[in-house]
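Peer 1: got a structure for you, letters missing:
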């Protein structure tokens, strides 16, 4: 059953209260403060403040960072925090992030200045990771609470959290437990201190007790508001990724530059073709370049019509569309070998409108240098003068054009400006080919290609190749040359175990490899027990990080044992179990992903260069950006731009892109939703708290868990 879509945007009255502005008719007062849409991050070099900074970087939300460990840093005083612009008081930051509730020495003038600033302008403070103590609105952990690891714990968003900044979550906040021998989290679980105005937003069970302790909550005191976080995290961990959006929305009052959504796209390469099979005895793939010529017998893997039926049923059940990157010659060869019959192609063409389609070149030819495959590993052929022999412009162009014509004749719904070359060939490939084929760009121009896939593991940054912009794709460790789970595990063992264990030794040669195995996996259970959970976690991590880059697998992964589906199910089912229906996965086609990435890059470059300014006065937000740069922002539902509704709904707010002509853009913030609880004691001038005690940080939190690039 579909859940009711919720909006959690704040009213103008609530936002005015949160910013400490006068209400009602006084909003138009010329003395009403201007609040700049920028966050101040005060860092101690720890992973928690780094994680929040990374979240703002991803969204394109401006911030200023001060590292307390650096000598010569700016001093935080009244002049650093506020001034006057055109006769109007200006708060330079809409939020403050501290590493804990008070990272300064006793009697610090800087903490005193921050507290006064927060009271004066109603600016909220995030305590990125702090000890539970009465100064943060909580009892000490020794008073019936807990200090220690919470690996594998299932935390829960409270009713107040769902009604407030974490309303996009269904409720569960699982904490990672990727290794039984490694500490991956640490927390202080405690209940609110007696008499404290403290509202828990995320709680977890206190071990050995029937009560729960706060992990994230709001503490209101002395005219200030603090979001108190009592667990440590880094930017890659699932628990932070789930809560990052809510932390940002809480500290900005739902009004900020930048936006994030959760994306997932899956490209299936080599459709209509067949993929060579891994040989478990030879430890290579006969028919491919990793096997010496003549060694072994090719045993290709190719989908069947039944696999197509399974794919379309899976898409329907998961409300998800796969992108099929096709090679027309695969069907032509099949018909030549079987008296004109190709049941797979007939079925796929009949069901063509159930998929998106991408040109993957006609024969899947290698389009970089001319390969010398008489040696393993292969090398580039050279001319007499030592220069590289390249695949010609005409050959590249023919591969693109022939496949396009074949697809059009089959009625495939194509976007002619998208291209995935075979093995991402033509692009640089270390160590053999350190530069792009110089004929690739001209051939792309000949065929009107604007968007070109690249492999994120070796070419992660979006760049121009002739007329085309690259779109990096994440490779999944579901191998193209495995149709059965036992083959997948055998190859996985070969790659990721030591030479002494019968493996390739890649991990000995490159200790930075994150998927190394201490011992070979069981070929009967290793896929389900190890590879699927790991690949699911890696892919879901990309999704939760708001990364639009697509993932790619191969048609062989939809055939035989259909190895891709357990991973894809893990990502999709896992996601839907965590998020509400108003925070859906965004499933874009290739060119739309490219557009999103290109917009982000231009916006982030402008923000980092200091070319973007934005501020709020009352219910009006004014943004100025360079001409040609599209502006992105997240605002309450009902916000308008020149009288027109701004953005599209996502996660209880609206967000989107708006072209800039180099002139100020004026947005009017909506005022149709209930106000949050008022800040108590707004007129108070309580004492600045004592410095926060030192907190525990497990070594594993200082580095990311295993990831794939």
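Peer 2: Cool, got the structure. Computed from a predicted model, the values in this text were never measured in an experiment.

Peer 1: When you work out contacts or count neighbours from here on, use the C-alpha atoms and nothing else.
Peer 2: OK.

Peer 1: Contacts for the helix ranked longest in the chain next, please.
Peer 2: The longest helix of the chain (DSSP state H) is helix 590-608. Residues external to helix 590-608 that are found in contact with it (C-alpha atoms under 8 Å, 6 or more residues apart in numbering): 57, 60-62, 417-418, 451, 462, 469-471, 548-550, 612, 625-626, 629-632.

Peer 1: Narrow those residues to those in strands?
Peer 2: If you go by DSSP state E, the contacts of helix 590-608 have 417-418, 451, 469-471, 630-632 in strands.

Peer 1: and which of those is nearest residue 142?
Peer 2: residue 632 (45.5 Å; C-alpha to C-alpha).

Peer 1: Who are the contact partners of the closest one?
Peer 2: Neighbour list for residue 632: 60, 257-259, 603, 655-658 [criterion: C-alpha under 8 Å, 6+ apart].

Peer 1: got another, please set it beside the one above:
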């Protein structure tokens, strides 16, 4: 799919003349303006503008979207953009995002109004994706630049970018190349136009030349500032995810509501247990309910003391902490069958302070309905009256309490409010069990459980289960029943290939299934060459999306061939190669992740209800939110609140949550924070409505909508 970019040239000097004001003239009747902390996003359905809106959404940064394709949309004029509040001039938006440098029709009074507004209040404009041309501060690519695919290109943050909005990056900005059949990244590479005040922030080599062309840069002209982006992207692509923070910080001057960090947590389930092993002949796992009863040899996979040593050394090397979800019965059974000996448990308990620990129930039973395994797939067993047979509340409570007591006796540093049930059981499970076990919530209450792990692939949102709030976890495509790469690949082939190729046919039955294969992978190379890069890309995508949800794998993946580590190293090593030291991965434990998600939900609900007010006047930022709703904001280093430093340092700024009592919160910006327009005319002059000329993109030049990878 292609669409042609439309654009219009107009100088602000002409706009100011149409206002009746000489450029740079200040009236005697002036005041320091109020700038509302809200972004105006003008969209025409393009993926790049939508990507920026998604970034603002994820961070909790308020914005107003005007869809140019929507009938009855508001008209962007002087009254829409600015007014006065108690005699103080108010700019209603701190930044403007446009699909390109001018998406309006020829002779548009709306573009004239925007340009005059930006000049008057020193409001920056982001051109989400525009053609390189003199009106955007760049030479036309036809005159020595390049237009076309940049798949696989290694772009670079320039010195100006590192000293400016992209200081959180190490320098490299790799462009994805995930499919050889699709142009995923289309760009215009060009150098600044003659005489233009243009500073490239991100550039790349121009093919066939010794020069580099801008991909992201700042164009200053006529009292305005534009961030000119000349490559197309969507919200999932890595190149955008790397640059999204800098785009927002540039447009807001680092002063905005909301916050963004890069999170990664890994839960390792079934610690102390042995996980059943995939049978490459039966194409199932002996011991599981989908495998013929009595068939095969279970031959479980269980960590060893050497695996524990490897895990602690790996944590030290990566500056990372695992969360071990444990089942105490695994050690009890091991000792009973080995004259009281369990060298794994002895080692883990000796090293207990090197990990975080989560109650995973004592024996890892299924805690939902009683399962009728006489049919495939299984179904919930029923009573004589047709009602569902449920695992009792006593059983659920005993599983929680016994495992907790075992862990406490072993000296494990537990947070008693955290729980992950085996297979996330007890929670609703479609299609067999469409509702929670009604005995689950009372058992959670009886045991003081406040955070309950859930499966993000089933339930991506948080919800309440009695006193507990769920914490959705991303399942990693490293299987619980594989300790060796060949086992993992064999099972992967079975799941994701067609029946004609010896597979399960799930992709034939469910066309929306991700990770489907056109042909089976080689069992000797498929893990390293295909599965690891794919899973790494998916998981790193979560990390780069301001998503705190944890990932989970199993203790079997840290045993034998330790097949979990190549993915984990891929994520962390890949991350560290991209980001500066001031932007570390944030590694939270489960209850802190749950709290972060809960705060975000309350904040976004308050924003949606119009209950948050925030604005800047000079060096003072005022924020008001409903009582009990914590306020989140990002501010320049040195910002104070109540006489103390605000927030925590991250990515060259400070950000965090502040409790709200429903009264205004006042933040004081550091004296080094760039100021906005010092004074604004309060005489009520209207924005320009001058007609504007229109310039089209050269004939035959078009953009391509990028490929969206599986997530």
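Peer 2: Yep, it's here. Model, not experiment: these values are computed from the prediction.

Peer 1: For the stretch 251-400 of structure 1, just list every one of the helices.
Peer 2: Taking DSSP state H, counting those that start in this stretch, the helices of the stretch 251-400 of structure 1 run over residues 305-318, 328-337, 343-350, 393-409.

Peer 1: Could you dump the ones you listed into a markdown table with distance to residue 639 of structure 1 added?
Peer 2: Shown next, in a markdown table, are the helices of the stretch 251-400 of structure 1 (distance: least, C-alpha to C-alpha, whole Å):
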| stretch | distance to residue 639 of structure 1 |
| --- | --- |
| helix 305-318 | 32 |
| helix 328-337 | 48 |
| helix 343-350 | 44 |
| helix 393-409 | 43 |
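
Peer 1: Out of those helices, which is closest to residue 197 of structure 1?
Peer 2: The nearest among those, by C-alpha to C-alpha, is helix 305-318 at 43.3 Å.

Peer 1: and the counterpart of residue 694 of structure 2 in structure 1, how many residues sit next to it?
Peer 2: Taking TM-score structural alignment, the alignment pairs residue 694 of structure 2 with residue 690 from structure 1. Residues lying near residue 690 of structure 1 (other C-alpha atoms under 10 Å) number 16.

Peer 1: Could you measure from residue 690 of structure 1 over to residue 377 of structure 1?
Peer 2: According to C-alpha to C-alpha, to the nearest Å, residue 690 of structure 1 and residue 377 of structure 1 sit 63 Å apart.

Peer 1: do residue 310 of structure 1 as well
Peer 2: Using C-alpha to C-alpha, we find residue 310 of structure 1 at a distance of 37 Å from residue 377 of structure 1.

Peer 1: got it, and residue 248 of structure 1?
Peer 2: Relative to residue 377 of structure 1, and taking C-alpha to C-alpha, residue 248 of structure 1 is found at 48 Å.

Peer 1: Who has more neighbours out of those two?
Peer 2: Neighbour count, other C-alpha under 10 Å: between residue 248 of structure 1 and residue 377, residue 248 has more, with 22 against 12.

Peer 1: The helix or strand encompassing that one packs against which elements?
Peer 2: Assigned by DSSP states H and E, residue 248 of structure 1 belongs to helix 238-252. Helices and strands touching helix 238-252 of structure 1, by 3 or more C-alpha pairs under 8 Å, 6 or more residues apart in numbering; DSSP states H and E, are helix 47-59, strand 95-98, strand 172-174, strand 224-229, helix 532-544.

Peer 1: Tell me how many other residues surround residue 388 of structure 1.
Peer 2: Neighbourhood size, residue 388 of structure 1 [other C-alpha under 10 Å]: 16.

Peer 1: sorry, that was for residue 371 of structure 1
Peer 2: Per other C-alpha under 10 Å, the neighbour tally for residue 371 of structure 1 reads 19.

Peer 1: isn't there a helix covering residue 142 of structure 2?
Peer 2: Yes: counting by DSSP: H, G, I helix; E, B strand; the rest coil, residue 142 of structure 2 is part of a helix.

Peer 1: what residues are up against the residue nearest to residue 404 of structure 1 when sequence neighbours are not counted?
Peer 2: Closest residue in space to residue 404 of structure 1, ignoring its immediate chain neighbours: residue 359 at 6.4 Å, by C-alpha to C-alpha, 6 or more residues apart in numbering. Neighbouring residues of residue 359 of structure 1 by C-alpha under 8 Å, 6+ apart: 325-327, 400, 403-404, 414, 416, 418-420.

Peer 1: Just the buried residues of stretch 181-200 of structure 1, please?
Peer 2: In terms of neighbour count (16 or more other C-alpha atoms under 10 Å), stretch 181-200 of structure 1 has its buried residues at 183-193, 196-200.

Peer 1: what's the closest non-adjacent residue to the residue nearest to the spatial centre of structure 1?
Peer 2: Residue closest to the average C-alpha location in structure 1 (C-alpha atoms, centre = their mean): residue 545, at 2.2 Å. Spatial nearest neighbour of residue 545 of structure 1, chain neighbours left out: residue 241 (6.3 Å); criterion: C-alpha to C-alpha, 6+ apart.
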